[in-house]
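Enquirer: Sequence and predicted structure, then a few things I'm wondering about:
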Amino acid sequence: METSDALQTSHRHPSFRILWVLLSILVLVIVGVLSGLVPRWHHQQQLYAEVQSKGLPRVSVVHAKPASGSSRPVLPAEVKPWVEAPIYARISGYLKQRFVDIGDHVQAGQLLAVIDAPEQALELTKARAQLEQAEAALGISRVTAARWAELLQVNGVSEQDAAEKQADFKLKTAQRDSVMEDVRRLEQIQAFTRITAPFSGTITQRNIDAGDLIVANGGKELFHLAQTTKLRVLVQVPQQMTKGVEIGQHAELTIPGQSGRKFPAKVIRTAGVILPDSRTLPVELELDNTKGEILAGSYAELRLSEMKTGNVLSLPANALLFRPEGPHVGVVENDGKVVLRKVQIGRDFGQSMEILSGVKPEDRVIVNPPDSLSTGALVSVTSENQPEKHPEKQADKQPRQQPERTS
C-alpha cells in the first residue's frame, strides 16, 4: 500500500509543476501584450484629441464674477443749486447801469441793474397830470352838487337839475378813480426799470452790459441767480435697484478732483414712477454746502447706503452677443457644445456689464464670440479663468488654528 501511494504522488508532482509553468507563461504573455497595447491606445487617443481640437474653433472662456460694489453700487449723479432762476426784463429800454457781475453774492431785494425807459416815464407823467385834472373837475362837481342840494331844500331849483348835478358828481368820481388806477399801473411798470434779486444767492450768468437795448419779453436773459448754500443732487436709479431706495436714506457723494473726500447726503423725495425711456427712477437728495466746497453743476458719484440688490454677477462687455431677440452669451457645456443663453443686462460699467439673469458663476462663457456662433456648435477651450468663490465660503474653508496646548 505504501509503495502504491508513493507512485501516485510521484506522478502528480510533475503534472502540477507543468500546469504552473504554463500559467506563468500565459500571464507573462498577457502582461507583455497589455504593456504594448495600452501606451499605443493612449497615444492614439491623444493624437485623435489633438486632431479634433485642431479642427474645432478655439475659444477662451471666463466665469461670471460678483459685480463690484453690488451691495452699495456707485451711481452717476448731477449736482444742482437748491434754487435757481433766470432774470428777465419786464420793460423795454436801454440798460442804464448794472451793479453786479458773475460770482457776486447778493441778498433778496438787492438792486442788480437799472433800465432807462424814457417813453414809459413820459406816459407816467402824462397820467399824473390827467389825475390832477380829474381831481380838479371832481372838486368843482362836488361843490356844485352840494349847493344844488341846498337850493333844492328851499325850492330854488328843480329836482331834475339837482339830480343831474349829483349824477355829474358820481361821473367825475369814477373818472378820477379810473385815472388813478392808470397811474398806479404805470407806476408799477416804471418800477420794473429797477432789476432786483428775488432771493439771496450768487450771480452765475450776466448777459447784458451798460447801453444794451432791452426788449421786454424778448427772451434774452439778463442775469441767472442760483442759491448754492444747499444743493440738490439728482440721480437716476435703475429699475432693479428701486426697492432699496427709501425717503431719509443716507448716501455718500464723491466729486472728481476732490481727492477722495466723501460728502454726506440724504434722500428727500423720489418721482414715484419709472421713466419708460430709461427704466430708471428719478431720485432727489439734499446736500449741505454751507462752506461752498462743492460747485453746482458738477458731476458726482453717489453711493447709497444699505441697498439690497441681491447677488448680482458681471461679465466682460466683449462676451455679449446682441441678437434681434435680445442680448445672449455663449456657454460651453462639458461635452464641448455651445448653448446660447439669453441674459438680462443691468448697469454698464464700461469694460464689464452687470448681468441680472441668464448665467451662473460656474458657467463657462465664451469671450469675443463670433457672430456666426449658434447652439450645438463644437468648440475647443484654450484658456479658462476659474470662478471666484464667495468670500464667506472662502472663509469657511480656511483652516482653523488649533489652540496652543500648555504643558
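Expert: Everything's here; your move. Given the structure is predicted, the values throughout are model-derived calculations rather than measurements.

Enquirer: from here on, contacts and neighbour counts on C-alpha atoms
Expert: Noted.

Enquirer: can you give me the helices in the stretch 251-400 of the chain?
Expert: Taking DSSP state H, counting those that start in this stretch to define them, one finds helices in the stretch 251-400 of the chain at 391-397.

Enquirer: burial of residue 109, as a residue count?
Expert: 12 (other CA atoms under 10 Å).

Enquirer: which residues sit in contact with it?
Expert: For residue 109, the contacting residues are 196, 197, 198, 199, by CA atoms under 8 Å, 6 or more residues apart in numbering.

Enquirer: So it versus residue 231, what's the distance?
Expert: Using CA to CA, to the nearest Å, residue 109 is found at 22 Å from residue 231.

Enquirer: What of residue 116?
Expert: Separation of residue 116 from residue 231 (CA to CA): 36 Å.

Enquirer: One more: residue 342?
Expert: When CA to CA is applied, the distance between residue 342 and residue 231 equals 42 Å.

Enquirer: next, the one to line up against it:
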Amino acid sequence: MKKIFAVVLIAVLVVGGIKLVKTRKAQLANIAPAKVLPVVVDTVTLEKKPVTLTLPAMGIVATDLSATLSTKISSRVKKVNKKEGDSVKKGDLLATLDASDLVAKKQGLSLKRQSLGFEINAGRENIKALESSFASARETHSRTDELLNVKGASMEQFRGEEANLAKIKAQLSAAHNTISVLKKNQEALDQNIKEVESLITYATIIAPISGTVSKRMIMDGDMTGPGKVLFQISAGSGFYINLFLPDSVNSHGIIFHGEKLALVPKNQATATGLIQYIAALSDSTGFVEGQYVNVQVVVYQGETSLLPMDAVLNVGGATFVYVMEDSRAKKIRVTIVARGSEGLVVANDLSGKTIITAKPDILLRVSTGVPILISENQKETVKTDLTQPARQG
C-alpha cells in the first residue's frame, strides 16, 4: 500500500513540474525583449581642400651677430663711454684703457731701430772707404807686378801688397756681415713694434656691430686683464629661431605669427638626440636674443580631406573609420599619413563620404551594431543590423 502511494506521489510531482515549466516558458515568451539603447554620434562630410597640419613647439630667438668684447692687455680703465641699455653703432667708442706703458715701449723700440739705422749707414760708409782702398791697393799691386817682371820691384814688396789686399778684402766681408746682422736686428725690432702697436689698439674698445649694450662689466678706474669680458652687445639684426625636434618629426617649415618660415637643419644634435633647426626672422620682428617663442611646426601640407581626431578608432594596432553608407555604419581600415593639432590625414580617399565622429568608447559600441542616433540638426535614427557587427570595408 505504501509503495503504491509513493508511486502516485512521484507521478503527481512530475506532472506538476512539467506543467510549471510549460507555464514559465509561455510567460517568458510573452515578455518583450530588452531595448538596445542607441548611441548618439556626430557626423561630418569630408571634402578635399588644402590642408596644413602643425604641431606646437617652443623655440629660442638667437643671433650670430651679437658680440662679447674683451681685451688682450692688462691695463687700467681710463674712461667708459657707454652704459647698459645704450644703443650703439658700429665703430662707436665704448671705452678707453691706459696704454702709456705700451706707448713708452714702442718709443724705446723705435729709438733702438733708429740707432741701428745709424750703425747701418756708418757701416755702408765704411764699406765705401774699404772698397776705395781696395781699388787703390789693387792698382798699386798691378804696377808692382809689372816692375817685378823687369826687376824694378822686390818680391817682399809684392808679397806685402798681396797681404794688404787680402786684409782689405777681409775687412769688406766683415763690414757686409755686420750690416746684414744689423738689418736682421732691425727687422726683429720692426716686428716687435708691430706687435706693440697691435696691443695698443686693444686699449681702444670699439663697437664691432650696431646694437644695444646688454652688459657692461667695467667702470672707470677698474683693472682689466687678458680675456676679461668688458661689454656684451646684442645685435639688432640677423635674428633666427633656434628649434630642437625629435627625428620622428619631418618638417620643412614653421608658422610664426601667421607667417610661414623655412626650417633649415644644422646637421647636429643635442646630447638628448634632438635635431637642431633654425628659421630666419626679419629684422623688424621686435624680439630680443634669448627670448622663448611659441611656433607651429608644419608636418604636412597638401590637397586632401582633413579628418577630426574623434573620427578614428585604433584596435589591435589597426586604425578604422566608420562611414555612413546606405543608412548603415561601414567600418573602413585606413592608413594615417600625418597627425597634427588640426586633425589628421589618411592615405585613403574619403572625400565626399560622411563619417562618424565620437569618443573611442562610443565608436566601439558602433562597431557592435547598436542603433545610431545622429545628432546635428536632423536627429535621424539609422538602424543597423542587430544580428551582426557593422560591415567591414
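Expert: Nice, I can see it. All figures in this text were calculated on a predicted structure; none of them were measured in a lab.

Enquirer: And the TM-score between them?
Expert: Both chains were compared after superposition, and using TM-score structural alignment, normalised by the length of the second structure their TM-score is 0.55; 303 aligned residues with a CA RMSD of 5.4 Å.

Enquirer: max-length strand in the second structure?
Expert: Among all segments of the second structure classified by DSSP state E, the strand with the greatest residue count is strand 49-63.

Enquirer: Just list what it packs against, helices and strands only.
Expert: Contact partners of strand 49-63 of the second structure among helices and strands, from 3 or more CA pairs under 8 Å, 6 or more residues apart in numbering; DSSP states H and E: strand 239-245, strand 292-304, strand 336-340.

Enquirer: Tell me the buried residues in it?
Expert: Neighbour-count burial for strand 49-63 of the second structure, with 16 or more other CA atoms under 10 Å as criterion, is recorded at 51, 52, 53, 54, 55, 59, 60, 61, 62, 63.

Enquirer: who touches the residue nearest to the second one when sequence neighbours are not counted in this structure?
Expert: Counting by CA to CA, 6 or more residues apart in numbering, residue 52 of the second structure lies nearest to residue 301, which is 4.5 Å off, once chain neighbours are set aside. With contacts defined as CA under 8 Å, 6+ apart, the neighbours of residue 301 of the second structure are 50, 51, 52, 53.

Enquirer: Could you dump the residues you listed into a markdown table and include distance to residue 249 of the second structure?
Expert: A markdown table is the format used below for these (distance: CA to CA, whole Å):
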| residue | distance to residue 249 of the second structure |
| --- | --- |
| 50 | 21 |
| 51 | 18 |
| 52 | 15 |
| 53 | 12 |
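
Enquirer: Might one say that residue 336 of the second structure is in contact with residue 345?
Expert: Yes: using CA atoms under 8 Å, residue 336 of the second structure is in contact with residue 345, at 6.0 Å.

Enquirer: So if I had to pick from these two, which one is more boxed in?
Expert: Applying other CA under 10 Å to residue 336 of the second structure and residue 345 shows that residue 345 carries more neighbours, namely 26 against 15.

Enquirer: ok, the more buried one - contacts?
Expert: 304, 305, 306, 307, 336, 337, 338, 339.

Enquirer: What is the burial count for the third one?
Expert: Pointing back at residue 306 of the second structure there. The criterion is other CA under 10 Å. On that basis, residue 306 of the second structure has 22 neighbouring residues.

Enquirer: Need the nearest residue in space to it, chain neighbours excluded.
Expert: Sequence neighbours aside, residue 345 is the residue nearest to residue 306 of the second structure in space, at 5.5 Å (criterion: CA to CA, 6+ apart).

Enquirer: what do we get in the first structure for the one you found?
Expert: Under the alignment defined by TM-score structural alignment, residue 345 of the second structure corresponds to residue 355 in the first structure.

Enquirer: Okay, that match and residue 338 of the first structure: tell me how far apart.
Expert: According to CA to CA, residue 355 of the first structure and residue 338 of the first structure sit 19 Å apart.

Enquirer: just the strands in the stretch 101-250 of the second structure please.
Expert: Assigned by DSSP state E, counting those that start in this stretch, the stretch 101-250 of the second structure shows strands spanning 204-206, 211-216, 223-224, 229-235, 239-245.

Enquirer: Quick one: list the elements packing against the fourth one.
Expert: Okay, so that is strand 229-235 of the second structure. If you count contacts as 3+ CA pairs under 8 Å, 6+ apart, strand 229-235 of the second structure packs onto strand 67-70, strand 211-216.
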